[in-house]
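**Q** Below are the sequence and a predicted model for it; my questions follow.
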Amino acid sequence: MVEPKRTPLYEEHLAAKAKLIDFGGWEMPVQYAGVIDEHHAVRTKAGLFDVSHMGEIDVRGKEALAFVQMLITNDASKLVDGKILYSPMCYPNGGIVDDLLVYRYNQEHFFIVVNASNADKDYAWMVEQTEEFDVVVENVSDQYAQLALQGPLAETILQRITNVNLAQIKYYGFTHGDVDGVPCLISRTGYTGEDGFEIYVSPEYGRQLWRKVLEIGAPEGVQPIGLGARDTLRFEARLPLYGNELGPEISPLEAGLGIFVKLDKAAFIGKDALLTQKEQGVPRKLVGLEMIGRGIARSHYPLQKDGVEIGFVTSGSFSPTLNKNIALGLIRSDLAVQGDVLDVMIRGKAVQAKMIPTLFYQRGN
């Protein structure tokens, strides 16, 4: 039996009496006070996440920019120093290896953040692609603990313990500075639909910063947040999850990520397949679903129309913000019509759902 991996904050989760689960080989907190309570805390105040399980990969060398351009579907040539780019990374057939964040230090140094369960696979894939490039790719995941402070009060709270003017870090930007006297990389992206910051720090300082952020945020009710609320938060904001909306059998065009696929840029892995798919018509489309009948549409439940299977649920849950059961589904494009009704097969029983826009929640709405 393989021992689960643990982040540098494992002892803090035990002390907080978190419920721990296996997540991609990591022993991680799924909840502390409860998913609904934690979800609302992030939407209304701020919450602190341990995301130290995420993977970090360094790309350096004279041809680092050209290498990253070839690797991802988005256009890294538009990225300037100190900014971050979101992009899918594809196989030659157009299926998704992973989705990731590309941090640009300069044209010879990029820092790439990948999903925890894919870190080793992504690293091996990137190394395979280096043959024709003057670059060095290094998996530096063990060199970082990562904390994410998310919610409308995140800037106010974090500003109390950092020497960085956080207002100057624009969305999808990053810089370096001290947090509680500790050198950190600070970025502003997020995976909840709210404003927030990521703090990358050497693992030995992870527990110190975790405690400090909770301490200085206590007057506003800041609390630790587990993977359960992380999932409902990202789902409401229509942020994709690998293994649900994304995977090797799903293209970024099918997943609704066409805005991050720059087919007019020079060659990149998967370009030919994606170009063909766009020209011939994307066969499947991601749709939003609101349950009409009783029940929750869980991931991978079949979707039917008139008794014929037309796709499957990618993500589904009760939405704490909207107070209703909603889902995302990948179905035949020709049947993706807003307002139409289809059936979710819940344990063999057909339960009706209506197709609605996929962006269930938007900040300030």
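**A** Now that the structure is in, tell me what you want to look at. Numbering: from 1, shown residues only.
**Q** switch to C-alpha atoms for all contacts and neighbour counts from now on
**A** Will do.
**Q** quick one: buried residues of the helix or strand hosting residue 330?
**A** Taking DSSP states H and E as the criterion, residue 330 maps to strand 324-332. Using 16 or more other CA atoms under 10 Å as the test for burial, strand 324-332 gives 325-332.
**Q** swap in stretch 200-209?
**A** Here stretch 200-209 shows 200-203, 205-207, 209 as buried, counting by 16+ other CA under 10 Å.
**Q** Likewise for stretch 264-274?
**A** Neighbour-count burial for stretch 264-274 [16+ other CA under 10 Å]: 268-271, 273-274.
**Q** Next, the distance between the ends of that stretch.
**A** 11 Å (CA to CA, to the nearest Å).
**Q** hang on, the earlier thing: with respect to residue 31, which of the buried residues of stretch 200-209 is nearest?
**A** Proximity of the buried residues of stretch 200-209 to residue 31, judged by CA to CA, is greatest for residue 207, which lies at 18.2 Å.
**Q** wait, doesn't that closest one sit right on residue 8?
**A** Yes - Residue 207 lies in contact with residue 8 (CA atoms under 8 Å); the separation is 7.0 Å.
**Q** The stretch 201-350 of the chain: strands as residue ranges?
**A** Taking DSSP state E, counting those that start in this stretch to define them, one finds strands in the stretch 201-350 of the chain at 223-225, 284-291, 302-305, 308-319, 324-332, 341-346, 349-356.
**Q** and the comparison structure, right after this:
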Amino acid sequence: MKTTPFTQKHINLGAKMHEFAGYNMPIEYSGINDEHVNVRTGVGVFDVSHMGEFWVKGPKALDFLQHVTSNDVSKLTPGKAQYSCLPNGKGGIIDDLLVYYYEPEKYLLVVNAANIQKDWNWCVKNNSFGAELENTSDKIAQLAIQGPKAIEVLQKLTPVNLSEIPYYSFTTGEFAGISDVIISNTGYTGAGGFELYFYNEDGGKLWDAIFEAGKEFGIKPIGLGARDTLRLEMGFCLYGNDIDDTTSPIEAGLGWITKFTDNKDFIDKKLLLEQKENGASRRLRGFILEDRGIPRHGYPIENADGEVIGEVTSGTMSPMMKQGIGMGYVSTSYSKFDSEIFIRVRNKALKARIVKLPIYKA
């Protein structure tokens, strides 16, 4: 298995370790519920160094990105980030990703760990524009410091005014005595916070500085288990569960990152525009169980007559709500908000209700 600059720290801290996307990653430390609540109410640190990073450079960088991604990259200005996806040429999704506009003719793509090679091959295959592509996934590490107290912890370690970095914006500056750290106001928890990008060799120093600065705020390391429950409460998609090569961005409720502007001729544009105009046969929806139980990936979704109308893609017991919550694709005729649906859990049909995202509303 691959390791990150922090793997030994996780082991020394007693984390429950498991393979994820080929990496030896921490699943939990003090327990998923405890870690989850600590992020929602305080501050926690995630090792997300397994994520992939590609540089896209040169005079043809924008042309290339406008072709391979669904969102309108031309709307970005330096220091801004954008959520997007890579359409697969068949109406599905190669991956979802972040696009950072680093400086003129230079962009950073951040992709999911399990898809690094697939994404890289796709980008190379579709680079008929002559953009300069560089896969730096093995050189760049990443920590996500999330929670309402994250800004107080991190501000102690940088001269950069973090309160001046809006959501989905970033800057590059000194952090914990390390130069050229990318400080990004993005995140996958809905609890606020920042993501830091830096070279592997600076990881140990940075980790130690953050945990020292966070002592007074009850900072804790957080595993991938709580990362999953946090993102699910927000209704954020997880690639491989809620979106994949068989799901379209229109079905997944990602029409807002799929731009059909005249200046953008992207892969699957015609197919996805037809789907948007004619309507998809299914929609990804969030739901809350009204009966006691825990929905899981793959459980059938039924109507009141017991007919299967969809399938759960992600499910858990919400640590904040103490209710079963989830997401799943349902037939469009059953997709209206506040509709009653049933989740087949073992041999019981448990009543649930479709809700607007986010599922957890603080």
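**A** Arrived safely. Quick caveat: nothing in here was measured; it's all calculated off a predicted structure.
**Q** picking up where we left off before, next, format the buried residues of stretch 264-274 of structure 1 as JSON lines and append distance to residue 252 of structure 1.
**A** JSON lines is the format used below for these (distance: CA to CA, whole Å):
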{"residue": "268", "distance to residue 252 of structure 1": "14"}
{"residue": "269", "distance to residue 252 of structure 1": "13"}
{"residue": "270", "distance to residue 252 of structure 1": "10"}
{"residue": "271", "distance to residue 252 of structure 1": "11"}
{"residue": "273", "distance to residue 252 of structure 1": "11"}
{"residue": "274", "distance to residue 252 of structure 1": "8"}
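**Q** For residue 137 of structure 1, see how far away residue 126 of structure 1 is.
**A** Residue 126 of structure 1 sits at a distance of 7 Å from residue 137 of structure 1 (criterion: CA to CA).
**Q** just residue 55 of structure 1 next, same as before
**A** For residue 55 of structure 1, the distance to residue 137 of structure 1 - CA to CA - is 13 Å.
**Q** Please apply the same query to residue 14 of structure 1.
**A** Distance from residue 14 of structure 1 to residue 137 of structure 1, by CA to CA: 35 Å.
**Q** Between these two, point out the one with more neighbours.
**A** For residue 14 of structure 1 versus residue 137, the count of surrounding residues by other CA atoms under 10 Å is larger for residue 137: 19 against 13.
**Q** show me what contacts the alignment partner in structure 2 of that one?
**A** Alignment note (TM-score structural alignment): residue 137 of structure 1 maps to residue 133 of structure 2. Shown in contact with residue 133 of structure 2 (CA atoms under 8 Å, 6 or more residues apart in numbering): 54-57, 124.
**Q** quick one, helices of the stretch 1-150 of structure 1?
**A** 10-15, 35-44, 64-71, 119-128 (DSSP state H, counting those that start in this stretch).
**Q** can those go into a markdown table with extra columns for distance to residue 174 of structure 1?
**A** Below are those laid out as a markdown table (distance: least, CA to CA, whole Å):
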| stretch | distance to residue 174 of structure 1 |
| --- | --- |
| helix 10-15 | 26 |
| helix 35-44 | 22 |
| helix 64-71 | 18 |
| helix 119-128 | 21 |
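**Q** so which of those comes closest to residue 241 of structure 1?
**A** Minimum separation from residue 241 of structure 1 across these (CA to CA) falls at helix 119-128, 14.4 Å.
**Q** between the closest one and helix 64-71, how big is the angle?
**A** 110 degrees (axes from the mean of the first three to the mean of the last three CA atoms, to 10 degrees).
**Q** Buried residues in helix 119-128 of structure 1, which are they?
**A** Buried residues in helix 119-128 of structure 1 (16+ other CA under 10 Å): 119-120, 122-123, 126.
**Q** rewinding a little: which of the contacts of residue 133 of structure 2 line up with contacts in structure 1?
**A** Contacts conserved in structure 1 for the contacts of residue 133 of structure 2, using both residues aligned by TM-score structural alignment, their matches' CA atoms under 8 Å: 54-57, 124.
**Q** Among the residues you listed, which pair sits farthest apart?
**A** The span of those, defined through CA to CA, is set by 57 and 124 at 13.2 Å.
**Q** Specify the local secondary structure of the most centrally placed residue in structure 2.
**A** The residue lying closest to the centre of structure 2 (CA atoms, centre = their mean) is residue 188, at 5.0 Å. Here residue 188 of structure 2 is recorded as coil under DSSP: H, G, I helix; E, B strand; the rest coil.
**Q** Enumerate every residue touching the counterpart of it in structure 1.
**A** Using TM-score structural alignment, the partner of residue 188 of structure 2 in structure 1 is residue 191. Residues counted as contacts of residue 191 of structure 1 (CA under 8 Å, 6+ apart) are 230, 233-234, 239.
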